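Asker: give me the fold of what follows.
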Amino acid sequence: MILLGTLVNAGAIILGALLGRMLKRIPESMRQTVMQGIALAVFILGIKMCLGSDNFLLVIISIVLGTVIGEWIGIEKGLNNLGHWLERKVGGSQGSIATGFITGTLVYCIGAMAVLGSLDSGLRNNHEVLFMKAMLDGFSAIIFASTLGIGVIFSAVPVFLYQGMIALLSTSIYSVVSETMLNAILVEVTAVGGLMIIAIGLNVLEIKQIRVANMMPALVIAAVGVPFIDWVSKLFS
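Answerer: Sure, this is the predicted structure:
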């Protein structure tokens, strides 16, 4: 079953978020300190992801153009409206739902494990990488949900759609993009995602409120930018 790994991964996030929701009864002071610790860890994770870039100029251009597009579309506003709707359905605060959803989506979708694991599921029906990712995501979902709120549970939806799409299209992806090019794209997309994760850390620490969701188109620009730069370099070489 091609989607088995993706289903297990999404299920682990849902289960982890539900368990984390049960830990909401811990004292407020303790939860606040734990959340600050998580924010620092997320901040360092983002820095580590950024340092892997081979073309930081592309990262900067992607963030700038992606943010312009995101602000124009109003992604953050749309997610806030979604959070307001979810608030009426499941309870909780709109801010926590939006923050949990965005944080979970970025952390669980950005990175090599999500892409390579999905490709392995689709091409070889091997789900070991996604099973390992499911364990990591499930445990982190417990922590995120206990501090950021129930919004983390909804990140299972984009994880399922994102990884499932890659698994189903795995054969077509390799017919269009070589393994070397795919790895190069992953490096730059991960770096752009790292900057966005740093912004999430700043938001959680309440140092500066950044509209991270409006930066999300930068991921697409980075993915397209890598083969475009390669094509231009070959054209003028």
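Asker: every contact and neighbour count from this point should use C-alpha atoms.
Answerer: Noted.
Asker: how about the residue nearest to residue 225 when sequence neighbours are not counted, what does it touch?
Answerer: Counting by CA to CA, 6 or more residues apart in numbering, the nearest residue to residue 225 once its immediate chain neighbours are dropped is residue 58, at 7.1 Å. Residue 58 sits next to 188, 222, 225 when contact means CA atoms under 8 Å, 6 or more residues apart in numbering.
Asker: another one to check against the first:
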Amino acid sequence: MLSLLTGAAVNCLLILAGTLIGCLLNRKTLQKIGERIFEAFGLLVCAMGFAGSSQLDHIYLILASIIIGVALGEFFDLDGKFRRLAEKLQTLFTHSKDKPFAQGLIEATLLFCIGSMAIIGSLEAGINQNHTILITKGIIDGISACMMSMTLGIGVGFSALFVFIYQGTLTLGASLLQPLLSADIIAAVSTVGNLFLIGIGLNMLKVTKIKAANFLPAMFIPIMYALICHLFIK
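Answerer: The predicted structure follows:
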């Protein structure tokens, strides 16, 4: 069981290492450089989202997933709950108001959790015990955490906890639901995730203020659809 979580664990350790390096490098002379790199990274995130969502072969399932998932996220106010949790963590672990702890935690968690590598990597680890994608993602996340923490501080590092829970749950779930996860279902989940990745990139560029956390349930609607079909439509 523990071997299934190897990729998720390595991913989180690399996020923590990148955050530590970024915080150590955070000096007045380097902060402006970090801000510019952060903006460039926002453009890269948008490009990744556009590239990953370019295939809309299952448009009706994707559309239904967005409508139902976003409605659920908004109804339960996931973004608000996540933000309040981040503020509580800030109170517990730091007394400084200079760094946007909550912003760093939220943006980093969403960035590291939403995207095709997080989804497909977790599914690959759960189904085939292959951790290559998650470890590769961990290297990218570690570099990203370093860049983000130079601007947003230590809150970025706390995202590792949520990344481990998220990717670990997906990995364990994939190992249990392996017969239901066809290539079409995985493609639909990945496409929905990449659409929301565009929103995260726009938020990083301060173009929008999208409540991306409220979009998370939409990524699981295709899996629920597959489960319902399996149980009731033979």
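Asker: quick one: TM-score?
Answerer: Here the superposed chains carry a TM-score of 0.81, computed using TM-score structural alignment, normalised by the length of the second structure; 230 aligned residues with a CA RMSD of 3.1 Å.
Asker: now render the contacts of residue 58 of the first structure as TSV, adding neighbour count.
Answerer: Below are the contacts of residue 58 of the first structure laid out as TSV (neighbours: other CA atoms under 10 Å):
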residue	neighbour count
188	28
222	28
225	19
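Asker: across to the second structure, which of those residues hold up?
Answerer: On the basis of both residues aligned by TM-score structural alignment, their matches' CA atoms under 8 Å, what survives of the contacts of residue 58 of the first structure in the second structure is 188, 222.
Asker: how far away is the spatially most central residue of the first structure from residue 85 of the first structure?
Answerer: In the first structure, the residue lying closest to the centroid (CA atoms, centre = their mean) is residue 106, at 1.6 Å. The gap separating residue 106 of the first structure from residue 85 of the first structure is 21 Å, by CA to CA, to the nearest Å.
Asker: next: residue 229 of the first structure.
Answerer: Counting by CA to CA - residue 229 of the first structure and residue 85 of the first structure are separated by 41 Å.
Asker: tell me which element the residue of the first structure sitting at the aligned position of residue 168 of the second structure is part of?
Answerer: Matched to the first structure by TM-score structural alignment, residue 168 of the second structure sits across from residue 164. Element membership of residue 164 of the first structure, judged by DSSP states H and E, is helix 156-168.
Asker: that helix: average distance to aligned residues in the second structure?
Answerer: Here helix 156-168 of the first structure, set against the second structure after superposition, deviates by a mean of 2.7 Å using mean CA distance after the TM-score superposition for the first structure.
Asker: can you check stretch 29-45 of the first structure too?
Answerer: Counting by mean CA distance after the TM-score superposition for the first structure, stretch 29-45 of the first structure comes out at 1.7 Å.
Asker: how about that stretch, which residues of the second structure does it hit?
Answerer: The counterpart of stretch 29-45 of the first structure in the second structure, using TM-score structural alignment, spans residues 32-48.
Asker: how about the matching stretch: buried residues?
Answerer: 34, 35, 37, 38, 39, 41, 42, 43, 45, 46, 48 (16 or more other CA atoms under 10 Å).
Asker: for the residues you listed, which one is nearest residue 54 of the second structure?
Answerer: residue 48 (10.1 Å; CA to CA).
Asker: in what helix or strand does the closest one lie?
Answerer: Assigned by DSSP H and E, residue 48 of the second structure falls in helix 28-52.
Asker: which is the next helix or strand following that helix?
Answerer: Taking DSSP H and E, what comes next after helix 28-52 of the second structure is helix 59-75.
Asker: could you tell me where the very next helix or strand once past that next one falls in the first structure?
Answerer: Where DSSP H and E defines the elements, the next helix or strand beyond helix 59-75 of the second structure is helix 78-93. Aligned by TM-score structural alignment, helix 78-93 of the second structure corresponds to residues 75-90 of the first structure.
Asker: ok, back up a step: give the aligned equivalent of the residue nearest to the centre of the first structure in the second structure.
Answerer: The alignment partner of residue 106 of the first structure in the second structure, by TM-score structural alignment, is residue 110.
Asker: which residue, other than its chain neighbours, is closest to that match?
Answerer: That would be residue 213: by CA to CA, 6+ apart, it lies 7.0 Å from residue 110 of the second structure.
Asker: check contacts around that neighbour.
Answerer: By CA under 8 Å, 6+ apart, the contact set of residue 213 of the second structure is 73, 78, 79, 82, 110.
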